[in-house]
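Q: Let's see this in three dimensions:
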Amino acid sequence: MKKLKEFDIPFVGLKQGKHQFVYQIDNAFFEAFNFDEFNSTSIKVVVELDKKSSLLELSFNAEGVVNVLCDLSNEPYDQEVGGELNLVVKFGEEYNDENEEILIIPHGEHQINVAQYVYELIVLSVPAKRIHPGIKDGSLSSEIVKKLEELQPKEIKNGKEETDPRWDQLKKLLTDK
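A: Alright, predicted model coming up:
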């Protein structure tokens, strides 16, 4: 991962109170992380920094669209993403990011890079199973969907299940004990 300088927030020169930083995320951002699961990306991330005397409170809010491939049909579609993340930044002896909600940075630091947090917020807001909306409502028509429908298990007709006769011989072995 390259360090993305535009995601550095220099908090030393800021007055106490709330400050807002807005980022427009595209595919170049994910290329810096060697992440290539998104075909295209258009996400707006708003980072609100609340500077207090002894700590910083960061609030991330992401909303937008990523174009991904459907896990069932391999058809590209636009998936809406959105999420929130709250992070407290404290000052200590050494850098420590073991707690996902609290970041400890050394006393001498004058800026914080939020690129990793933006990346994680977006990637984790995409559903684990990505299904094209056209599959859910039946409006998607493609060769893959037709083949999946052809290969799905057959329904029971007249109370008797249609089975492959080759399996019937094997089932007799189970009942002949």
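
Q: C-alpha from now on. contacts and neighbour counts both.
A: Will do.

Q: my guess is V12 meets I112, correct?
A: No - the criterion here is CA atoms under 8 Å, and V12 misses it with I112 at 10.0 Å.

Q: mind listing the helices for the chain?
A: 27-31, 115-125, 133-137, 143-151, 165-175 (DSSP state H).

Q: list the buried ones in stretch 31-41?
A: For stretch 31-41, a neighbour-count test (16 or more other CA atoms under 10 Å) marks 38, 41 as buried.

Q: Who are the packing partners of the strand of greatest length in the chain?
A: The residue-count maximum for a strand in the chain (DSSP state E) belongs to strand 76-92. If contacts are counted by 3 or more CA pairs under 8 Å, 6 or more residues apart in numbering; DSSP states H and E, strand 76-92 sits against strand 55-69, strand 102-106, helix 115-125.

Q: ok, back up a step: can you redo the helices of the chain as CSV with distance to S42?
A: Shown next, in CSV, are these (distance: least, CA to CA, whole Å):
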stretch, distance to S42
helix 27-31, 8
helix 115-125, 11
helix 133-137, 19
helix 143-151, 28
helix 165-175, 51
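
Q: for the ones you listed, which one sits closest to F60?
A: Nearest to F60, of all the helices of the chain, is helix 115-125, at 7.6 Å by CA to CA.

Q: ok, back up a step: let's have the helices and strands packed on strand 76-92 in TSV, adding distance to Y77 and mean neighbour count.
A: Listed next are the helices and strands packed on strand 76-92 as TSV, based on distance: least, CA to CA, whole Å; neighbours: other CA atoms under 10 Å:
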stretch	distance to Y77	mean neighbour count
strand 55-69	5	19
strand 102-106	36	16
helix 115-125	16	16
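
Q: how about the ones you listed in a markdown table, adding distance to F38?
A: Formatted as a markdown table, the helices and strands packed on strand 76-92 follow (distance: least, CA to CA, whole Å):
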| stretch | distance to F38 |
| --- | --- |
| strand 55-69 | 5 |
| strand 102-106 | 28 |
| helix 115-125 | 10 |
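
Q: Please provide the structure for the following sequence as well, for comparison with the first:
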Amino acid sequence: MKDLKQFDIPFVGLKEGKHVFEYHIDTTFFEIYNYREFGKASVKVTLEFVKKSTLFELNFTATGTVHVPCDLTNEYFDQEITATLPLVVKFGPEYNDENEEILILPHEVYQFSVAQFIYEMIVLGVPSKRIHPDVILEDEETDETQHLEGVEKEEEKTVEITDPRWDKLKNLITEKKT
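A: You can find the predicted model right below:
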């Protein structure tokens, strides 16, 4: 995908040590992947790339907002997200991404793309249950009020309902003690 060239890291020319890459992710990034769950997106991704002699350590950090529909009201709102993704890149005879924490690249490769990792980190960073903040406040107040009313009614019931036969037996026990 030629639109994702900015996410290619040519690591052959990099010196050993720490390098920082920053990306601004918006809706067009997700359109490339045909992912249309977000109305709008504004996410800042910082990639800390540590090059060592035999491997690379990558730490992705994403912060921002995505415009998603509420699961209860279907009203769109800005969902804040923060996500991290650690990744170790090693070299081997062939490409292998079976382990989600370790990526193995062939020895002859001189660059690789981080776009897929950024995409997965952001999509998985969005909560599975998306509820508009205003809806949560209303529901919490309603639930709390209903809970308190229910407790008061239970207390009233326990005070009012007694079996007169048991009351007489309780009196017998207290009479013997005195």
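
Q: Next, the mean deviation of the longest strand of structure 1 compared to structure 2.
A: By mean CA distance after the TM-score superposition for structure 1, the fitted strand 76-92 of structure 1 averages 0.5 Å away from its aligned residues in structure 2.

Q: Nearest approach to K5 of structure 1 belongs to which of the helices of structure 1?
A: Short answer: helix 115-125, nearest of the helices of structure 1 by CA to CA, at 8.8 Å.

Q: so how far does that closest one sit from its counterpart in structure 2?
A: With mean CA distance after the TM-score superposition for structure 1, helix 115-125 of structure 1 departs from structure 2 by a mean of 0.4 Å once superposed.

Q: Determine the set of other helices and strands touching that helix.
A: Judged by 3+ CA pairs under 8 Å, 6+ apart, helix 115-125 of structure 1 is in contact with strand 55-69, strand 76-92.

Q: G159 of structure 1 is nearest to which of the helices of structure 1?
A: helix 165-175 (17.0 Å).

Q: Next, the contact list for E48 of structure 1, please.
A: Contacts for E48 of structure 1 (CA atoms under 8 Å, 6 or more residues apart in numbering) come out as 18-21, 58-60.

Q: Actually, A115 of structure 1.
A: 3-4, 7-8.

Q: Pick the one among the residues you listed closest to L85 of structure 1.
A: Out of the contacts of A115 of structure 1, the member with the shortest distance to L85 of structure 1 (by CA to CA) is F7, at 15.9 Å.

Q: Which residues are in contact with the closest one?
A: With CA under 8 Å, 6+ apart, F7 of structure 1 has these contacts: 113-115.

Q: at 10 Å instead, please
A: Counting by CA atoms under 10 Å, 6 or more residues apart in numbering, F7 of structure 1 touches 21-23, 111-116, 118.

Q: Kindly report the same for Q20 of structure 1.
A: 46-50, 58-60.

Q: can you rerun that using 7 Å?
A: Counting by CA atoms under 7 Å, 6 or more residues apart in numbering, Q20 of structure 1 makes contact with 46-49.

Q: Skip the chain neighbours and tell me the closest residue to the residue nearest the centre of structure 2.
A: Geometric centre of structure 2, nearest residue: G125, 3.6 Å, by CA atoms, centre = their mean. What sits nearest to G125 of structure 2 in space, not counting adjacent residues and going by CA to CA, 6 or more residues apart in numbering, is A83, at 5.3 Å.

Q: Neighbours of the one you found, how many?
A: 17 (other CA atoms under 10 Å).

Q: how much space is there between it and P10 of structure 2?
A: 25 Å (CA to CA, to the nearest Å).

Q: what do you get for D97 of structure 2?
A: 19 Å.

Q: thinking again about what came up before, with distance to P165 of structure 1 as added columns, please give the helices and strands packed on helix 115-125 of structure 1 in JSON lines.
A: Conversion of those to JSON lines gives the following (distance: least, CA to CA, whole Å):
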{"stretch": "strand 55-69", "distance to P165 of structure 1": "38"}
{"stretch": "strand 76-92", "distance to P165 of structure 1": "40"}
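
Q: one step back: among the contacts of Q20 of structure 1, which ones are in strands?
A: Using DSSP E, the contacts of Q20 of structure 1 in strands are 46-49.

Q: Of those residues, which is the nearest to L72 of structure 1?
A: Of the ones in strands among the contacts of Q20 of structure 1, the one sitting nearest to L72 of structure 1 (CA to CA) turns out to be V46, at 32.9 Å.

Q: Tell me which residues touch the residue lying closest to the closest one once chain neighbours are set aside, please.
A: Spatially, and ignoring its direct neighbours in sequence, V46 of structure 1 is nearest to V22 (4.5 Å; CA to CA, 6+ apart). Shown in contact with V22 of structure 1 (CA under 7 Å, 6+ apart): 45-47.
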